[in-house]
Structures are given as C-alpha cells and as structure tokens.
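In: Got a predicted model here, sequence first, then my questions.
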Amino acid sequence: MSNHRRAQIAGGIFFFTVVTYERTPYLADESAIQILRAAFAKVKTARPFEIEAIVVVPDHLHCIWRLPTGYDDYSGRWREIKKAASRQLDPVTNLRNERPVWQRRFWKHVIRDEEDWRRHMDYIHYNPVKHGLVRGPIDWPWSSFKKAVAKGWYDPAWGSDEPGHIADLELE
C-alpha cells in the first residue's frame, strides 16, 4: 500500500500534468480530442470544477483547475475522466482488466498565488511551442490560449519566444 499523500485544499486551484501510458500519442487527432472533451463534460456535470487553462498535446495534457468552495476531491474527478476517455480511446484491456491509456498517477501542484498562477498559465500555453508542434501558441488548436486572448490576458503574438520566467519549469 502506498503512503503517497495528496494536498487536499477545498476550493483550491491546482496545476496538473496527465501523461498517456508510455507516452503513446493517443491524443493526436480531433476524434481523440472530442472523446476527451466529452469525458471532461460528463465529469464536470456530476462533479463540478472550472478549467482555467488547458493544453492537450499528443501524449499529455496540462491544465489548471479551480475546485468549488468546499470541495477537494480532484483525484476522483481525474479517475472518472480517465475512465470515460479510456473506454473509447483503447477498447483493449490488459490482464488486470485495465485499458492502458494513461499513466497511473498524475502530477499536481497547488497554485500558491497570482504570480504562481501566471507562471503556470504561461507554461501551459507555451507547451506546444516548446515541443516543436507550432511556431506560436495561437497556432495550436487544442489549447485555451485563444480564449485567454479573448479575455485580454495575452496578446495574440505572445509566445513566439520562450518566456524567461518559465524556462526553468519542468512539469512533465
């Protein structure tokens, strides 16, 4: 039995990295993204949370969630999202009756303050550029960057060069 303990902060804001099993590019096309969107929507209906930022690349995703006041169960939400998406992304089960679509765990960081939130927002939106998938965040279709631009949080040309304050972050 694991002694791993997770920070439980009711109504908290959290940064997550969720990786596919063995970095298999399950999330590389529009149909996979639609499956993932449907899984998020299903879980958000039953167990609300707000997605403040998200990016999905072929083998992982990053996001920032804000949980409702009084709620702290992000692990259960991730379990349900992974289960719902896995059923459609890979119908084959292993000997343990699992669909090996996701790594078993996920990486979590509690957002501490506005500066920490901004740094993680920038990391999320710059991620497709970091991985050489596009020249600028505005060009990646599976990101919240365009919504953030519409809110006035970013200039559309932001991210053509790596922001210095995220250069030392390694969140994968």
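Out: Perfect, I can see it now. The structure displayed is predicted, hence computed values, not measured ones.
In: From here on, just use CA atoms for contacts and neighbour counts.
Out: Noted.
In: quick one, what contacts residue 57?
Out: Taking CA atoms under 8 Å, 6 or more residues apart in numbering, we find residue 57 in contact with 27-28, 128, 142.
In: I figured residue 21 hits residue 103, correct?
Out: Yes. Between residue 21 and residue 103 there is a contact under CA atoms under 8 Å: 4.6 Å.
In: Is residue 39 in a helix, a strand, or coil?
Out: With DSSP: H, G, I helix; E, B strand; the rest coil as the basis, the three-state label of residue 39 is helix.
In: hold the first one in mind and look at this next one:
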Amino acid sequence: MRYRRVLEPGAYYFFTLNLEDRTQSLLIENIEILRRVYLKITKRHPVNTIAIVIMHDHLHAIWQLPKGDSNYAMRWRLIKSEFSRQILPGEFCKQSRLHKGERGIWQRRYWEHKIRNEEDLDNHINYIHYNPVKHKYVTKVSDWPFSSFHGYVKNLKLPSTWGSDNKLNNMYDE
C-alpha cells in the first residue's frame, strides 16, 4: 500500500518526526548538529519555519513551502539523513534497515497535516510551543530552550508568560 500525502505548493504544513527508539535523547544531546543540519538544508531548499520545538525524542514544526514547491518529503529526508551521518553510531538497527544501508535513528515515516485555515495554524503553533509542558519537561513554556517560542516573545507576538494559565493545561494535557 502506498501512503498518500497531500501536496500543495506554497501551503502550510504541521509535522511530527520521531526517533525510532523513543527512550533516546539524541535530538537534545546533539542539538548543535541538528541546528546546523536544519539550517544547511533549509538554506539550500528554502522553507519558512513558522514554529518549531525540539524534544528529546521527537520534533514538531510548521513550514510554509515556497510557491510552486510541495516537496517537503525531500527536505525531511535530507535533514534526517544528514543528521544521522553526523552523529556517532551505536543505536540498535533492525536487519531490514542494515540491508538497505540505513541507520536506526529515525522512524521511517512522519506525521504531516496540511493547515486548513488561520485557526488551525494558531492551534498548531500553540500545540508546538506548549509541548514541553505537556511532556512535563518544564512547568513554564518559557523554560524550554529548544523552541521558536522565544522568537515569538522577542518579536512581541506572545508574552513571556504565555501558556501559564489553566486553559492551555486542560487543552493539551489530555
């Protein structure tokens, strides 16, 4: 069965990418490598990163693709493979991956969702920024260093206290 993705040039997309071994913290442990790879690939193949959060074992991002371009799969493939090549080996790898010359770092698939409208976009931005609190890594959104939330505060799009009210706790902790 072939997985069917929605491909619309210039659209906004929400993504979730997971490590194969969700008990690992490779993304945080290698955050500088991930940042360098992400910037290199998105410079060569531009996207507008609307929001992003890097967690221990997964990341969420919202991209706006350039007009006339819908190839987000190529960008994620390059980011995942370049990151994998730059970190030390040591992860468990299934035989099926070894036969294909792959490493066992990332789950093969990822979740994508085409953003439907402004409300959907706002909801997904909020979800991304609140994710470290949801996973109980921090008690305040502002305490998580690997998030675009800090850019939103710097650009006066959100107050530094955003996410501290019970309304968000109830929405995203379920």
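Out: Nice, thanks for sending it over. What you see is a predicted model, and the numbers here were worked out from it, not measured in a lab.
In: that older thread, which of the contacts of residue 57 of the first structure count as buried?
Out: 27, 128, 142 (16 or more other CA atoms under 10 Å).
In: would you turn those into TSV with secondary structure and distance to residue 108 of the first structure?
Out: Shown next, in TSV, are these (DSSP: H, G, I helix; E, B strand; the rest coil; distance: CA to CA, whole Å):
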residue	secondary structure	distance to residue 108 of the first structure
27	coil	20
128	helix	20
142	coil	21
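In: In CSV: those residues, plus distance to residue 167 of the first structure.
Out: As requested, these are exported to CSV (distance: CA to CA, whole Å):
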residue, distance to residue 167 of the first structure
27, 25
128, 14
142, 22
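In: Can you give me the neighbour number for residue 67 of the second structure?
Out: 11 (other CA atoms under 10 Å).
In: ok, which stretches of the first structure are helices?
Out: 30-46, 74-89, 114-130, 145-150 (DSSP state H).
In: The second one corresponds to what range in the second structure?
Out: Residues 72-87 of the second structure are where helix 74-89 of the first structure aligns, taking TM-score structural alignment as the criterion.
In: Buried residues of the matching stretch, list them for me.
Out: Using 16+ other CA under 10 Å as the test for burial, stretch 72-87 of the second structure gives 72, 75-76, 78-84.
In: Same check on stretch 6-18 of the first structure?
Out: 9, 11-18.
In: how about residue 147 of the second structure, what's its partner in the first structure?
Out: Per TM-score structural alignment, residue 147 of the second structure is aligned with residue 143.
In: Do I have it right that residue 155 of the first structure meets residue 149?
Out: Yes. With contact defined as CA under 8 Å, residue 155 of the first structure counts as touching residue 149 (6.0 Å).
In: so can I have a markdown table of the helices of the first structure showing distance to residue 97 of the first structure?
Out: What follows is these, written out as a markdown table (distance: least, CA to CA, whole Å):
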| stretch | distance to residue 97 of the first structure |
| --- | --- |
| helix 30-46 | 20 |
| helix 74-89 | 12 |
| helix 114-130 | 33 |
| helix 145-150 | 37 |
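In: Which one of those helices lies nearest to residue 162 of the first structure?
Out: helix 114-130 (7.3 Å; CA to CA).
In: Buried residues in the closest one, which are they?
Out: So for helix 114-130 of the first structure, counting by 16+ other CA under 10 Å, buried means 117, 120-130.
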